[in-house]
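Engineer: Need coordinates for the following:
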Amino acid sequence: MKILVLVDGSKWSQKAALHAIAIAKKKNAKVILFSVLDRREAKAMAFSLGARSGKLDEIKNYEDRIWGEMKESINELMRDLLEFCHKEKVNCSMKLVEGIAKEEILKEANSGKYSLVVLGAYGKSGKTRIGSLLEEVAGVIKPPMLIVR
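Structural biologist: Prediction:
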């Protein structure tokens, strides 16, 4: 059994990972921590920062810095989760890809490799309604899904 856990850096995805690890421990399953970095997010943040600061000529520098921070942040979180898996004696690995989140998640989740997909109910925005990415992928992911709140 292989469990795919979608990790986006939110507290909800961290809770989802902990649930997946608990299931994997009971079922002797393997956990794959999966995250997608979308460059468009860094571009949007850089543009916003440049517009607010009045330094539109610095947008490329802002984007590069934000992109680097995004990569480091998700890598750190995934390394921490990986370390926790190893302490719990759960077989675990991580996979980080760049692209459009919806497309990459559907490609990975529907690859035929997974028995279960686990994800948080909400994303990084922490809004009280169901996450927009979850709304986009929920009906299209083929394996059973566990949505953690």
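Engineer: going forward, measure contacts between C-alpha atoms and count neighbours the same way
Structural biologist: OK.
Engineer: ranges for the strands of this structure?
Structural biologist: Using DSSP state E, the strands of the chain run over 2-6, 30-37, 92-98, 116-120, 145-148.
Engineer: this one as well, want them side by side:
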Amino acid sequence: MFRKVLYPTDFSECSYKALDYIKTLKAAGTEEVVVVHVLDEREIDLVSTGIGWLAGDRMVEYDAKLEGRMRENAQEKLNGILSVIKGAGMKAKAEVRKGYPSVEVLATAKRERVSLVVMGSHGKSNLAGAVVGSVSEEVLRKSTVPVLIVTRETQNACIGR
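Structural biologist: Sure thing, here's the model as predicted:
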């Protein structure tokens, strides 16, 4: 039913909780998992703005080094996730993207032609009563395929579309 699954991760506790669900999908017919981590360009810009005293070429060079380190760190973590998924008997590949997380997740889902998105949500916005975070909420609203959202409190996950 869900042969190819997208697993977006921000490496949070909730993301790793979603990985536990991913591992069980082999029994449901999942053959391949695409893992994506998005470097949120707003966070990169925020760090750059905080050290805005660097001027011109030095700032561009610093931005490139910062992004390079962030990519390397993410790739190391993704390699560990790929091992877990492959160990569960599924094909897996991973990529690091840069942009707005929900936009990149939706674009990856479309490009990879996945049949399900499985993601963790921790409600970073801290809005009172928020059940899911802004990224997962936007993916849920705009996705053309089912989305399984795993939260801190998830015991029995539910799928929305």
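Engineer: mind checking which of the strands of structure 1 is nearest residue 60 of structure 1?
Structural biologist: When the strands of structure 1 are compared by C-alpha to C-alpha, strand 30-37 sits nearest residue 60 of structure 1, at 17.5 Å.
Engineer: and the top helix by length along structure 1 with strand 92-98, angle?
Structural biologist: If you go by DSSP state H, structure 1 has its longest helix at helix 59-87. Helix 59-87 of structure 1 and strand 92-98 are oriented at 170 degrees to each other (axes from the mean of the first three to the mean of the last three C-alpha atoms, to 10 degrees).
Engineer: Helix 59-87 of structure 1 vs structure 2 - mean distance after superposition?
Structural biologist: Following the fit onto structure 2, the mean deviation recorded for helix 59-87 of structure 1 is 2.0 Å by mean C-alpha distance after the TM-score superposition for structure 1.
Engineer: can you give me the offset of that helix from its chain's centre?
Structural biologist: Chain-centre distance of helix 59-87 of structure 1: 11 Å, with C-alpha atoms, centre = their mean, to the nearest Å.
Engineer: Straight-line length of stretch 49-61 of structure 1, end to end?
Structural biologist: Terminal residues of stretch 49-61 of structure 1 are spaced 11 Å apart (C-alpha to C-alpha, to the nearest Å).
Engineer: In it, which residues are buried?
Structural biologist: 49, 50, 59 (16 or more other C-alpha atoms under 10 Å).
Engineer: and what of stretch 63-74 of structure 1?
Structural biologist: 63, 66, 67, 70, 74.
Engineer: Perfect, I'm done here.
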